[in-house]
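Below is the structure, and that's it, no one-letter string:
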């Protein structure tokens, strides 16, 4: 099974109990992987939220990925880590995580895409496909043509992220991309389960 198909990135502004409910509902609707993303720098709070999400995922078979922090991933025994370009180097992260955990890497330029071929990562997060309010420091927008180009040159599975929603999801899925990462399309939905189910249907 492709774990990257419908990739949920959590909203760090949601209270922990809300986060836990959103994740449980989203997975019931068809989310295939969950990344806990925290940007506040409070490691204890990060661990608590990651543990809450892990509880929500228990028994579902859906992998738990931690954004940026290898230490948090090891502390909660997560299934993997997703690194940005300024985080721990991928080779060092792989050494700490061991061979069996998933390791993802954000790629924002053609040069980074080229360099990723020699790194010990499992998948790439191609950012950003479209403009998005959650990422304001972007180097570029890949667009659909850029996404197709990246798919043609990378040997790794690619997850598309950035500005993807119900209006453009069919076009993104039509490129043959391995997965799409979503935040607000699920986290901000009035019913995360229905939103996830509807989004999964659009990807067929």
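Alright, I've got the coordinates. No experiment lies behind these values; they were computed from the predicted model shown. Numbering: from 1, shown residues only.

For the rest of this, base every contact and every neighbour count on C-alpha atoms.
Noted.

if I look at the residue lying closest to residue 135 once chain neighbours are set aside, how far off is residue 131?
Residue nearest to residue 135 in three dimensions, not counting chain neighbours: residue 162, with 7.7 Å by Cα to Cα, 6 or more residues apart in numbering. Residue 162 sits 6 Å away from residue 131, going by Cα to Cα, to the nearest Å.

which residues do the two both contact?
Among the neighbours of residue 162, none is also in contact with residue 131 (Cα atoms under 8 Å, 6 or more residues apart in numbering).

dropping in the other structure now:
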């Protein structure tokens, strides 16, 4: 399910539903709608458009718990967004929650909450990335592998994020359940081909 997880980025001027549908046709298996600057109505409209374009694909919304509640979508939150325990209390069991984890300390703090763990964690950034200029220090493949080993041992899916592309896909594949990408697909002229290459590289390197 998690092999290739696409996070959208509004800085790329594309017809989002059509573009994402093409990426899905090439192998994207999960999509996160991320637009920190959109107002609620615009974000809702984008989410509905994606639901209609890719009805068979899990869709996460970034840091918009109200939209997740309203539309029955999954939620992804970062370390500076709503506290994980609050988000988990607000959503029904069938709606998944993803959480950004940047350090082992953050992972262990989540475990120490003593509640249901996230369904998936985004580990990184693997490398420094222009997509998220305020991102913390890169943890590299080794950092991803260390946290993933603990998390996967507790049944939590792990995807690597932050500077993930064809250069490091093979190195990351043995350690995680999937690759989480932004510019590697959003910046591609042919999102289907870009997705197919990344997913093939990931699966062949597992």
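Received it, and whenever you're ready, just let me know what you need. On a predicted model such as this, the values are computed, not experimentally measured, just so you know.

What does the TM-score come to for these two?
After superposition, the two chains reach a TM-score of 0.91 (TM-score structural alignment, normalised by the length of the first structure), with 197 aligned residues with a Cα RMSD of 1.4 Å.

how about the residue nearest to residue 135 of the first structure, what does it touch?
So residue 162 of the first structure contacts 127-132, 135, 181-182 (Cα under 8 Å, 6+ apart).

so the aligned residue in the second structure for residue 113 of the first structure is in which element?
Matched to the second structure by TM-score structural alignment, residue 113 of the first structure sits across from residue 107. Secondary-structure element containing residue 107 of the second structure, defined by DSSP states H and E: helix 104-112.

Go through that helix and flag the buried ones.
104, 107, 110 (16 or more other Cα atoms under 10 Å).

Turn these into TSV, columns for distance to residue 118 of the second structure.
Below are those laid out as TSV (distance: Cα to Cα, whole Å):
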residue	distance to residue 118 of the second structure
104	15
107	10
110	9
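
helix/strand/coil for residue 18 of the second structure?
Using DSSP: H, G, I helix; E, B strand; the rest coil, the structure places residue 18 of the second structure in helix.

ok, it to residue 127 of the second structure distance?
In terms of Cα to Cα, residue 18 of the second structure sits 29 Å off from residue 127 of the second structure.

More neighbours: which of the two?
residue 127 (18 against 14; other Cα atoms under 10 Å).

Is residue 66 of the first structure in a helix, a strand, or coil?
Here residue 66 of the first structure is strand, with the state taken from three-state DSSP.

when you align them, which residue in the second structure goes with it?
Per TM-score structural alignment, residue 66 of the first structure is aligned with residue 61.

Tell me the secondary structure of the corresponding residue of the first structure for residue 123 of the second structure, please.
Mapped onto the first structure by TM-score structural alignment, residue 123 of the second structure lines up with residue 126. Under three-state DSSP, residue 126 of the first structure falls in the strand class.

Next, count neighbours for residue 126 of the first structure.
Applying other Cα under 10 Å, we find 25 residues neighbouring residue 126 of the first structure.

looking at it, it is touching residue 107, isn't it?
Yes: counting by Cα atoms under 8 Å, residue 126 of the first structure does reach residue 107; the two are 5.1 Å apart.

Can you flag the buried ones in the contacts of residue 162 of the first structure?
For those, buried by 16+ other Cα under 10 Å: 127-131, 181-182.

Just the residues you listed: which are in strands?
Applying DSSP state E to these, the entries found in strands are 127, 181-182.

mind giving me JSON lines with those and columns for distance to residue 121 of the first structure?
Shown next, in JSON lines, are those (distance: Cα to Cα, whole Å):
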{"residue": "127", "distance to residue 121 of the first structure": "16"}
{"residue": "181", "distance to residue 121 of the first structure": "17"}
{"residue": "182", "distance to residue 121 of the first structure": "21"}
